[in-house]
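*Asks:* structure of the sequence below:
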Amino acid sequence: MATHGRSRRRKLSLPLPSPCDGADGTTRAGGEAKHPRLILTVCILASSLAFIDGSVLNVALPAIGRSYDAATAEVQWVVNAFTLPLTALLLLGGAAGDLYGRRRLMLWGIALFAAASLLCATAPSLEIFLTARALQGLGGAMLMPNSLAILSAAFAGEARGRAVGTWAAVGAMAGAAAPLLGGWIVDNASWPLIFLINLPIAAGAILLGWRYVPESRNEGRPSPDWVGALLGTASLGALTWALTAWSAAGALDTATLVSLGAGIILALAFLMAERRRGESAMVPLAMFGSRPFVGLTIFTFLLYGALGGLMLVLPYMLIEAGGYPAATAGAALLPLPIVIAIGSPLMGKLAARIGPRWPLTLGPLLVAGGFALALRIGAETSYWTSVFPAIFAVSAGMAIAVAPLTTAVLSAVEQSHVGTASGLNSAVARGGGLIAVALLGAVLSQQGAALIAGFHGAALAGVALALVSSLTAFATLGSFKPSPGTA
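*Replies:* Next up, the predicted model:
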């Protein structure tokens, strides 16, 4: 493979928090830990690593593909090599944090993420680069669920709702603003520098986390479900490979069918293993006896699948078919961080009072409207009259949904499963994006007018996914409302 080079062209009912220990790990009366603002800062810095790298490469895909002379399926794996282990192992990361210490897992995850980022920036071949991306995903699976679980352990009552809302808003802002920064780097420097941004963020998170974040755990929890993790990862990997190969080639060959069948068999084996392990499973199936929990899981998968597809295809289309510079394509997504940052904390407090049903019903309707407006986007259309209205509508819908969804999912479990709940919430969201990216090969392989037509087809699929997610929330949540402890 060609080495990378310079490119200047287009382009979640929580009772009381967990007991904490350590020098700074004592809790205040009422359950709030010392140094709450610093704890929130560390959790935001840690999770922002995964949020940023989950989206920053979207505007760099054309440049990376040219640097490594990558085919369409290989370009898809630039995204999915990171998303696959992140999705499959988030649940294990949350469970391991509950048992071995959430701060410990988070800090080790940050360190692994930083080391893998350095390897991404210096990888001489696509194979090494994709391996480093997978290691980033593993680090993300360690730090993501434990950062949210640490927040749940460190805050109580209304302060918890505010902290979760702020965490969600800043994370979404970092993930959506990342394409702007990434695009500027692609246009003005070299895309490997994108990964070096992670190093000072990781260093700050480790230093502050080691000094100020209290340790919390659930020592009575059974050992992590290694068998479930292995089966789940293998199943998701086989299914993702099959869908990626099918979408890129536009046909089902023998190898793709074998991979698809293996993925389904492994998924059934995963469900059997989880059923046998019971409450100690990576995904305790008893949690799905709750209708609201099932509804929230389906909702998350559908809505974030639609959003993940948009975040990938829109910048790619603007760069390749619309002639946008990479930085301009990244700037096209700026309404997302601005609107979500303003709306999420307010919606988190409102949903704690009225319940999540109406926010999670109305938010996706706006998202669907945004996807419908995206049908007006073409090669020669104005940003302000075509791209901006679509992005703004999607942003407003997500701002309504993000914080209520996170709080509602966490409200559905006991404290002993808070790591599992946060991991499941994140895994399902990223699983939706993983499948969406795997299915978009047919779009990414096109050029010019065909690429725009493919984008419009993806937008119509986004409309359908958002509408079904809205109906799911309305039908399954009913009078469900987070308990006062989660506000």
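*Asks:* CA atoms for contacts and neighbours, from now on please.
*Replies:* Fine.
*Asks:* what's P364 in contact with, if anything?
*Replies:* Applying C-alpha atoms under 8 Å, 6 or more residues apart in numbering to P364 gives the contacts L303, G397, M398, A401, A466, L467, S469, S470.
*Asks:* now, which of these lie within helices?
*Replies:* Those of the contacts of P364 mapping onto helices are L303, G397, M398, A401, A466, L467, S469, S470, per DSSP state H.
*Asks:* possible to save these as JSON lines with distance to G161 and neighbour count?
*Replies:* JSON lines is the format used below for the ones in helices among the contacts of P364 (distance: C-alpha to C-alpha, whole Å; neighbours: other C-alpha atoms under 10 Å):
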{"residue": "L303", "distance to G161": "22", "neighbour count": "28"}
{"residue": "G397", "distance to G161": "20", "neighbour count": "28"}
{"residue": "M398", "distance to G161": "18", "neighbour count": "28"}
{"residue": "A401", "distance to G161": "14", "neighbour count": "29"}
{"residue": "A466", "distance to G161": "25", "neighbour count": "30"}
{"residue": "L467", "distance to G161": "27", "neighbour count": "21"}
{"residue": "S469", "distance to G161": "24", "neighbour count": "28"}
{"residue": "S470", "distance to G161": "23", "neighbour count": "25"}
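*Asks:* this one as well, want them side by side:
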Amino acid sequence: MSSLFTDTSHPNRKWLVLAIVAMTQLVVVLDGTIVAISLPHAQAELHLSDVQRQWVVTAYALAFGSLLLLGGRIADFWGRKRTYIVGLAGFGIASAYGGLIHSGAELIIARGLQGVFAALMAPAALAILTITFPMGRERNTAFAIFGTTAGMGAAIGFILGGILTEYASWRWCLLVNVPIVVVAIFAAALLLTESKAQGDTKLDIISAVTVTAGLGALVYGFTLAEHGWNQLSVLLYLAGAVVLLTVFVVRQATYAHPLLPLRILNRTRSGAFLLQMIAGATMIGAMLYLTFHMQIVLQFTPLQAGLGMIVQTVAISSTVPFATKLLPKFGPRPYLIIGPIIASVGIFYLSFVTVGGSYWTQIMPALIIAGIGMALLFVPVQNIALLGVDPHDAGAASATGNASNQIGGSIGLAVFTTIYVEASAGSHLPADLVEGYHAVFRASAVVVLFGAVIAFLMIRGSKADLMPGITVKEMH
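*Replies:* The predicted structure follows:
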């Protein structure tokens, strides 16, 4: 075993690297949902308003997603190993702070800090993986494992959050990250080798500010829309978001050292990023309301609600091996079309839940169907998003994929909350709550189904072009 840590040419060393980055990616993704299952308990202890409760989830996803582009460039230029370890350390400290706070405002701040350091850690991890597995069947396997780990992270977060809340405290949903981070830092220091992008090392701070402010204004505008779309504040925030994001895009096209080189965004890769955004909206936004239905309407305990979500995790993990094995035969494009269609059927099935309904007939079948569909999406989408990317842009490209997922989650949560409030008319009666959940699930099903349209129109190229194990041609 010691030779694995000392011999950089050891054939099994790369799989330990995969284990490390996959473990930390799991932590980053599940942290978006692990707190969600414990929100009723945290709200009661800290006296959070309903708006503050939502921002406990949104602050993490928004900070994470909006800063990932900057984090990706820092990883490229400052060094991927160094950035990864700093991100791990900061994430652990923010998690410890969040587990020890005494007010709702402090909890939201801690969650935002977690997102900031996750924005350093996640793109560095994916860039390390891209360099460790540059091509071939090993790359296919590595990305399938990594993508599936990330895909299951949201569901695992619900389960683990339920267990920790029921048997310890909601605070352990944050504190649990600390020992994982300590182990990961130790292993990363021994196993990883430093790598950097070649060439100019300037960072586009102005672009980082405009994209962060633009995305923040967008999500906050959607949040304010809970009380009506015709409010002046909503219109101002959304208009400001459009202006800031337009400035960002124009700067990327004209600045010599852009934060997001637009050459990354060819049609196929852009389609993959949009699919990741849709997956984030579904796994972070819509699934949160399913846990609310189970806890508030069906009166499940946090543990029962968490265990109720394990069916989706099992469906995903059971589907992935078969999907990975058949991927070389069919190629990724059919997966990316069929997967969202199947997932949308499962989510739409949830729109038939009732106040006195059974988990076994109204929820479990939906989670199985949705899990199968999402697994088909998770297996190839991460690989497609990075296929053909120049090593100089590896961090930026991986950051764009992760940002798409998190921003999709934060926007999805804001939009679905607005839909829920309008459909439930602000009532807390079980029948009215269920009407709100119905609206959320129907909207989510439409969004996921749109993913199939995106894949059909944007994921182009032959099977050989889209399979790095066969060829690594640049896509057109």
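*Asks:* what would you report as the TM-score here?
*Replies:* Here the TM-score for the pair of chains, by TM-score structural alignment, normalised by the length of structure 2, is 0.91; 459 aligned residues with a C-alpha RMSD of 2.2 Å.
*Asks:* let me know the closest of the ones in helices among the contacts of P364 of structure 1 to W241 of structure 1.
*Replies:* Taking C-alpha to C-alpha as the measure, W241 of structure 1 lies nearest L303 of those, at 22.2 Å.
*Asks:* isn't the closest one up against A466?
*Replies:* Yes - under the criterion of C-alpha atoms under 8 Å, L303 of structure 1 makes contact with A466 at 5.5 Å.
*Asks:* now check structure 1 for the residue matching G115 of structure 2.
*Replies:* Aligned by TM-score structural alignment, G115 of structure 2 pairs with G137 of structure 1.
*Asks:* for its match, give its distance to L99 of structure 1.
*Replies:* 21 Å (C-alpha to C-alpha, to the nearest Å).
*Asks:* who has more neighbours, those two?
*Replies:* Between G137 of structure 1 and L99, counted using other C-alpha atoms under 10 Å, G137 has the larger neighbour count: 30 against 20.
*Asks:* give me every residue that touches that one.
*Replies:* So G137 of structure 1 contacts A50, A81, F82, T83, L84, P85, L86, F113 (C-alpha under 8 Å, 6+ apart).
*Asks:* let's see it at 10 Å
*Replies:* 50, 53-54, 80-90, 109, 112-113, 116, 131, 143 (C-alpha atoms under 10 Å, 6 or more residues apart in numbering).
*Asks:* and if you look at A466 of structure 1?
*Replies:* 299, 302-307, 361, 363-371, 394, 397, 472.
*Asks:* let's see it at 8 Å
*Replies:* L302, L303, A306, P364, L365, V367, A368.
*Asks:* swap in Q76 of structure 1?
*Replies:* By C-alpha under 8 Å, 6+ apart, the contact list for Q76 of structure 1 reads T244, V437, A438, G441.
*Asks:* switch the cut-off to 7 Å
*Replies:* Shown in contact with Q76 of structure 1 (C-alpha atoms under 7 Å, 6 or more residues apart in numbering): V437, A438.
*Asks:* what's the counterpart of it in structure 2?
*Replies:* Using TM-score structural alignment, Q76 of structure 1 pairs with Q54 in structure 2.
*Asks:* which helix or strand contains its match?
*Replies:* Assessed by DSSP states H and E, Q54 of structure 2 sits inside helix 50-78.
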